[in-house]
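A.B. asks: Sequence isn't available, so here's the structure alone:
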């Protein structure tokens, strides 16, 4: 089984400290990431450049994908509210290793752009280019749903399980009904990244397993992608893997293979030829 992490960060500098719970280190290189991936049995990973603390992280990610094409690909971004950047989206995937676009839109200021018209051009342009777009849509589910409904040919990805980013345990699942209802839209998928963060109970995070099961049942194995956001996790990389491969009794066989990498690669068009892990 090929194991593909749906989200990692690498960076070369910290202009500002890494956000939230991310490791407070000055840099985290592609080679350091690969070492941890090898130890955990992970074949490949999708890099999300952390522009908020390293403005050069996009170039760093593309360089990693060029150097290790069988290990890394990239979900890039640019400042979408700057008119001069609109030309960038055409031919975006011509950059070797580039798979699509990702904006976290974590802050209130960033989310205002969803409502003031600054980003309205992005969705039809990405739809036309066939670019998947990932966002922390759990912070603005109604707006996320509206975008998905208005652009049915735009592949959208909900980051970090689509849950309440600011809550843990039961508080993480406060909008679960609204979240699983999104699964009725065939152009919406979900990255089950960062799942351990939502539990305060420690491995194997039993108190969030039922909630994850309900999300999986709604979206199915081809739209539910395992991943880590490893530099923000409180558990080991290997535990992030085995939480899904060994601790979820409802995830087996071909479904497990889809969740652990095949579904992600199909969704974003990553024609990955990975080496076999031991």
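C.D. replies: Ah, there it is. It should be emphasised that the depicted structure is a prediction, and the values quoted were computed from it without experimental measurement. Residues are numbered from 1 along each chain as shown.
A.B. asks: contacts, neighbours, all on C-alpha from now
C.D. replies: Fine.
A.B. asks: Check the contact between residue 201 and residue 234; I expect there is one.
C.D. replies: No - here residue 201 lies out of contact with residue 234, judged by C-alpha atoms under 8 Å, at a distance of 11.3 Å.
A.B. asks: Three-state assignment for residue 101, please.
C.D. replies: Classification of residue 101 by DSSP: H, G, I helix; E, B strand; the rest coil places it in strand.
A.B. asks: Can you name the residues that contact it?
C.D. replies: 75-77, 131-134 (C-alpha atoms under 8 Å, 6 or more residues apart in numbering).
A.B. asks: what's the answer for residue 178, then?
C.D. replies: So residue 178 contacts residue 141 (C-alpha under 8 Å, 6+ apart).
A.B. asks: how near is it to residue 30?
C.D. replies: Between residue 178 and residue 30 the computed distance is 37 Å (C-alpha to C-alpha, to the nearest Å).
A.B. asks: picking that back up, quick one, which of residue 201 and residue 234 is more surrounded?
C.D. replies: Counted by other C-alpha atoms under 10 Å, residue 201 and residue 234 do not tie: residue 234 has more neighbours, with 18 against 14.
A.B. asks: Assess the claim that the more buried one and residue 195 are in contact.
C.D. replies: No - contact criterion C-alpha under 8 Å: residue 234 and residue 195 do not qualify, at 10.7 Å.
A.B. asks: follow-up on the earlier one: with the contacts of residue 101 in mind, which one is nearest to residue 69?
C.D. replies: residue 75 (14.0 Å; C-alpha to C-alpha).
A.B. asks: what kind of secondary structure is that closest one in?
C.D. replies: Three-state assignment for residue 75 (three-state DSSP): strand.
A.B. asks: residues near it, how many?
C.D. replies: Residue 75 has 26 nearby residues by other C-alpha under 10 Å.
A.B. asks: Comparison target below:
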């Protein structure tokens, strides 16, 4: 592992090599039965070998791979990944440059609109029933709407409040386009990475209005909690990333049961 990678993960409180076994140990300590591993290869971003290996080897872990829809043979690569037990779909980092869909953010890029024309890739997604996970900025939701409108039969997951912070208004401007996405039953939103989105500490109360807005707009059946651990381990422990949801006023135990398990399983077809 080179020095640049070590510098990148230096602020994480977890072991530099955060293996599936370490994840499972953290899950056991925090009462979590199953988890989804979202591939985040920090050396070569389309190298999904470990995600594939983990998803196949551990019954409690599922996988989301990273793919480049513009790459030669992308459709076949998707088909091969989806043949692996436990792989649920792929993630597109629409808030990043097209050739580096992680860590380097540029909310001004528009390549997601161009990717819609990669029909062979999207046909493979439809054929394999792949879940599409999108990391985009709320200023890019117009592009996402075009994608969903073109391929409405796929299941979509939107990450991290679309990078909206506590001061981003929910009922006007770019974030409010989520209301248009909510018209599609195949779209779900994730309340994830909240320790980074928030400008406060646990329980991140300045983001709770955004959580409530998602619930009002999408219904609890299409709002999904995600820890984003260990990515948030520079500012939060696993218990903090897990238990902040208990502190959101107006959420019932039934709501929390949906957000922390039932909604995801239903949305991606695991039930």
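C.D. replies: Happy to help now that I have it. Note that this is a predicted model, so its numbers are computed, not measured.
A.B. asks: Can you pull the TM-score for these?
C.D. replies: Superposed pair, TM-score by TM-score structural alignment, normalised by the length of the second structure: 0.82. Supporting alignment: 254 aligned residues with a C-alpha RMSD of 2.8 Å.
A.B. asks: tell me, what's touching residue 201 and residue 234 of the first structure both at once?
C.D. replies: Between them, residue 201 of the first structure and residue 234 share no contacting residue, judged by C-alpha under 8 Å, 6+ apart.
A.B. asks: Leaving out sequence neighbours, find the closest residue to residue 105 of the first structure.
C.D. replies: Spatial nearest neighbour of residue 105 of the first structure, excluding adjacent residues (C-alpha to C-alpha, 6 or more residues apart in numbering): residue 111 at 5.6 Å.
A.B. asks: no, scratch that, I was asking about residue 85 of the second structure
C.D. replies: The nearest residue in space to residue 85 of the second structure (C-alpha to C-alpha, 6+ apart) is residue 56, at 5.3 Å.
A.B. asks: Give the aligned equivalent of that neighbour in the first structure.
C.D. replies: Using TM-score structural alignment as the criterion, residue 56 of the second structure maps onto residue 66 of the first structure.
A.B. asks: which parts of the helix or strand where that match lies are buried?
C.D. replies: Under DSSP states H and E, the secondary-structure element containing residue 66 of the first structure is helix 57-67. Going by neighbour count (16 or more other C-alpha atoms under 10 Å), the buried part of helix 57-67 of the first structure is 57-58, 60-66.
A.B. asks: returning to that earlier point: ok, of the contacts of residue 101 of the first structure, which one's closest to residue 222 of the first structure?
C.D. replies: Lowest distance from residue 222 of the first structure to these (C-alpha to C-alpha) belongs to residue 132, with 14.8 Å.
A.B. asks: and the gap between the residue lying closest to that closest one once chain neighbours are set aside and residue 100 of the first structure?
C.D. replies: Leaving aside its chain neighbours, residue 132 of the first structure sits nearest to residue 155 (4.7 Å; criterion: C-alpha to C-alpha, 6+ apart). Using C-alpha to C-alpha, residue 155 of the first structure is found at 10 Å from residue 100 of the first structure.
A.B. asks: Kindly point out which residues are neighbours of both of these two.
C.D. replies: 131-133.
A.B. asks: now the residues you listed in JSON lines, with neighbour count, distance to residue 241 of the first structure and secondary structure?
C.D. replies: Below are these laid out as JSON lines (neighbours: other C-alpha atoms under 10 Å; distance: C-alpha to C-alpha, whole Å; DSSP: H, G, I helix; E, B strand; the rest coil):
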{"residue": "131", "neighbour count": "26", "distance to residue 241 of the first structure": "28", "secondary structure": "coil"}
{"residue": "132", "neighbour count": "23", "distance to residue 241 of the first structure": "25", "secondary structure": "coil"}
{"residue": "133", "neighbour count": "24", "distance to residue 241 of the first structure": "25", "secondary structure": "strand"}
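A.B. asks: picking that back up, could you work out the most separated pair of the buried residues of helix 57-67 of the first structure?
C.D. replies: Once C-alpha to C-alpha is applied, the buried residues of helix 57-67 of the first structure give 57 and 66 as the farthest pair, at 14.1 Å.
A.B. asks: for the second structure, what spans make up the strands?
C.D. replies: 35-38, 61-66, 87-92, 131-134, 156-158, 187-192, 223-226 (DSSP state E).
A.B. asks: Mean deviation, the fifth one versus the first structure?
C.D. replies: After superposition onto the first structure, the mean distance of strand 156-158 of the second structure to its aligned counterpart is 1.0 Å, using mean C-alpha distance after the TM-score superposition for the first structure.
A.B. asks: Show residues contacting that strand.
C.D. replies: By C-alpha under 8 Å, 6+ apart, strand 156-158 of the second structure touches 131-136, 186-190.
A.B. asks: same thing with the fourth one?
C.D. replies: Here strand 131-134 of the second structure makes contact (C-alpha under 8 Å, 6+ apart) with 88-94, 125, 154-159, 268.
A.B. asks: Buried ones only from these, please, as a PyMOL command.
C.D. replies: The following PyMOL line selects those of those that are buried, judged by 16+ other C-alpha under 10 Å:
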select buried, resi 88+89+90+91+92+93+94+125+154+155+156+157+158+159+268
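A.B. asks: Pick out the most distant pair among the contacts of strand 131-134 of the second structure.
C.D. replies: 94 and 268 (20.6 Å).
A.B. asks: residues contacting residue 166 of the second structure?
C.D. replies: Taking C-alpha under 8 Å, 6+ apart, we find residue 166 of the second structure in contact with 197-199, 206-207, 210.
A.B. asks: can you do 10 Å?
C.D. replies: Listed by C-alpha atoms under 10 Å, 6 or more residues apart in numbering, the contact partners of residue 166 of the second structure are 197-200, 204-210.
A.B. asks: The first structure: which residue goes with that one?
C.D. replies: Checking TM-score structural alignment: residue 166 of the second structure goes with residue 169.
A.B. asks: now swap in residue 129 of the second structure and tell me
C.D. replies: Per TM-score structural alignment, residue 129 of the second structure is aligned with residue 130.
A.B. asks: any idea how far the nearest residue to its match once chain neighbours are set aside is from residue 61 of the first structure?
C.D. replies: Spatial nearest neighbour of residue 130 of the first structure, excluding adjacent residues (C-alpha to C-alpha, 6+ apart): residue 154 at 6.9 Å. To residue 61 of the first structure, residue 154 of the first structure is 24 Å away according to C-alpha to C-alpha.
A.B. asks: spatially speaking, which residue is in the middle of the second structure?
C.D. replies: Geometric centre of the second structure, nearest residue: residue 159, 4.1 Å, by C-alpha atoms, centre = their mean.
A.B. asks: quick one: that residue and residue 188 touch, right?
C.D. replies: Yes - taking contacts as C-alpha atoms under 10 Å, residue 159 of the second structure lies within contact range of residue 188: 9.3 Å.
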